[in-house]
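Enquirer: below are the sequence and a predicted model for it; my questions follow.
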Amino acid sequence: MRLICAVLPLLVLAGCSSFQAAPEKVTAVPSERMLAYQQPVEGSGLIVVNRDLGMLGGGCYVAVLVDRQVAARIGIGEEARLHVPPGNRVVGIGIDRADDTLCGKGRLRRELVVPVVAGESQHLRILSEAKSGFDIRVATP
């Protein structure tokens, strides 16, 4: 009985962490939630942002920011493809201010600098962990 009491909370917390979706399970963010950087322009690079699957924050959209401007509202298991000018871009995640539920009332700001090169792609991943909450990281193959 003691073992069950010790292990059960760990299993519950592990269940709140996210996991990468298989490529065939990822869907594109619908066009009405893609707010910027949709048209390829001469010399642009591509930033691909995937959001993990998981229960933590599963009912909420997360705002994807490029140079601190909202570019997309992304849900779990979705992918946003952003055509951005070359150079160092500040890519981050934040609270979706368009959400009028409790999801839009919190605080969230995570950012990283992404070097964008014309004609090349950078892949990022939004994950959620029970211990640290949401984060955005460079995707590893």
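Expert: Perfect, I can see it now. Numbering: from 1, shown residues only.
Enquirer: contacts and neighbour counts: CA atoms only from here.
Expert: Noted.
Enquirer: what helix or strand is A6 located in?
Expert: helix 2-15 (DSSP states H and E).
Enquirer: show the subsequent helix or strand relative to that helix.
Expert: Counting by DSSP H and E, what follows helix 2-15 is strand 27-28.
Enquirer: packing partners for that following strand?
Expert: If contacts are counted by 3 or more CA pairs under 8 Å, 6 or more residues apart in numbering; DSSP states H and E, strand 27-28 sits against strand 78-84.
Enquirer: so what secondary structure elements neighbour whichever helix or strand comes after the strand it packs on?
Expert: Following strand 78-84 in sequence order, the next helix or strand is strand 87-95 (DSSP H and E). Here strand 87-95 touches strand 62-66, strand 109-116, strand 133-138, going by 3+ CA pairs under 8 Å, 6+ apart.
Enquirer: comparison target below:
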Amino acid sequence: MANRQVLAHLQNSLYALEVQCSLSTQMELNPETKALPGLRDVDKHNYESSYHRTTAIGCLRRILAGERHPDVMGIMIRCMLEAEEHDVETGRAMDRMLRSATTRTAEQWVRTAKRWQEQQLVHLREAIVLARSLVGESMWEYAKKLEY
């Protein structure tokens, strides 16, 4: 049951990322937002964060289906941690965008995207906390050291 809670948080996090990605991509078309410093960084980190989230979800689905290989669990954990790092960087880039916004419209766009970004990070962190309590410290440390 607890693994399903991790999955629910990851899915909610992915949903928020999907909406945030759609907003930030649309900002590339908006004359008031397309040149904001940080927008390219948002795209770069969204790309990485999307990859790591979907990989973590795929690993968790395999675990829920009975997979027991330690690498699968390790990859899941490592991907959640990688996604978290990119989410933090996305938030920093959005803060730069917000500081540089010169119109009310640009500010509203960035604030809306930032709210979704914050939700993706909140749900991801909930998944991380739950997963850590489920796997134990030795698996957690193993996963942090994985290189792929």
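Expert: Nice, I can see it. Predicted, not measured: the structure shown is a model, and the values here were computed from it.
Enquirer: TM-score of the superposed pair?
Expert: Taking TM-score structural alignment, normalised by the length of structure 1 as the basis, the two superposed chains have a TM-score of 0.24; 64 aligned residues with a CA RMSD of 5.7 Å.
Enquirer: picking up where we left off before, closest to I95 of structure 1 out of the helices and strands packed on strand 87-95 of structure 1?
Expert: With respect to I95 of structure 1, and counting by CA to CA, the nearest of those is strand 62-66 at 5.8 Å.
Enquirer: what's in contact with that closest one?
Expert: Strand 62-66 of structure 1 is contacted from outside by 70-75, 89-97, using CA atoms under 8 Å, 6 or more residues apart in numbering.
Enquirer: helix or strand right after it?
Expert: strand 69-74.
Enquirer: who are the packing partners of that following strand?
Expert: strand 62-66, strand 78-84.
Enquirer: can you lay out those strands as CSV showing mean neighbour count and distance to L3 of structure 1?
Expert: Putting those into CSV (neighbours: other CA atoms under 10 Å; distance: least, CA to CA, whole Å) gives the following:
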stretch, mean neighbour count, distance to L3 of structure 1
strand 62-66, 24, 37
strand 78-84, 22, 38
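Enquirer: R137 of structure 1: which of these is closest?
Expert: Across these, closest to R137 of structure 1 is strand 62-66 (CA to CA), at 12.5 Å.
Enquirer: quick one: residues contacting the nearest residue to V138 of structure 1 once chain neighbours are set aside.
Expert: Leaving aside its chain neighbours, V138 of structure 1 sits nearest to L124 (4.4 Å; criterion: CA to CA, 6 or more residues apart in numbering). The contact partners of L124 of structure 1, taken as CA under 8 Å, 6+ apart, are I47, V48, V49, N50, I136, R137, V138, A139.
Enquirer: neighbour-wise, give me the winner out of those residues.
Expert: N50 (28 neighbours; other CA atoms under 10 Å).
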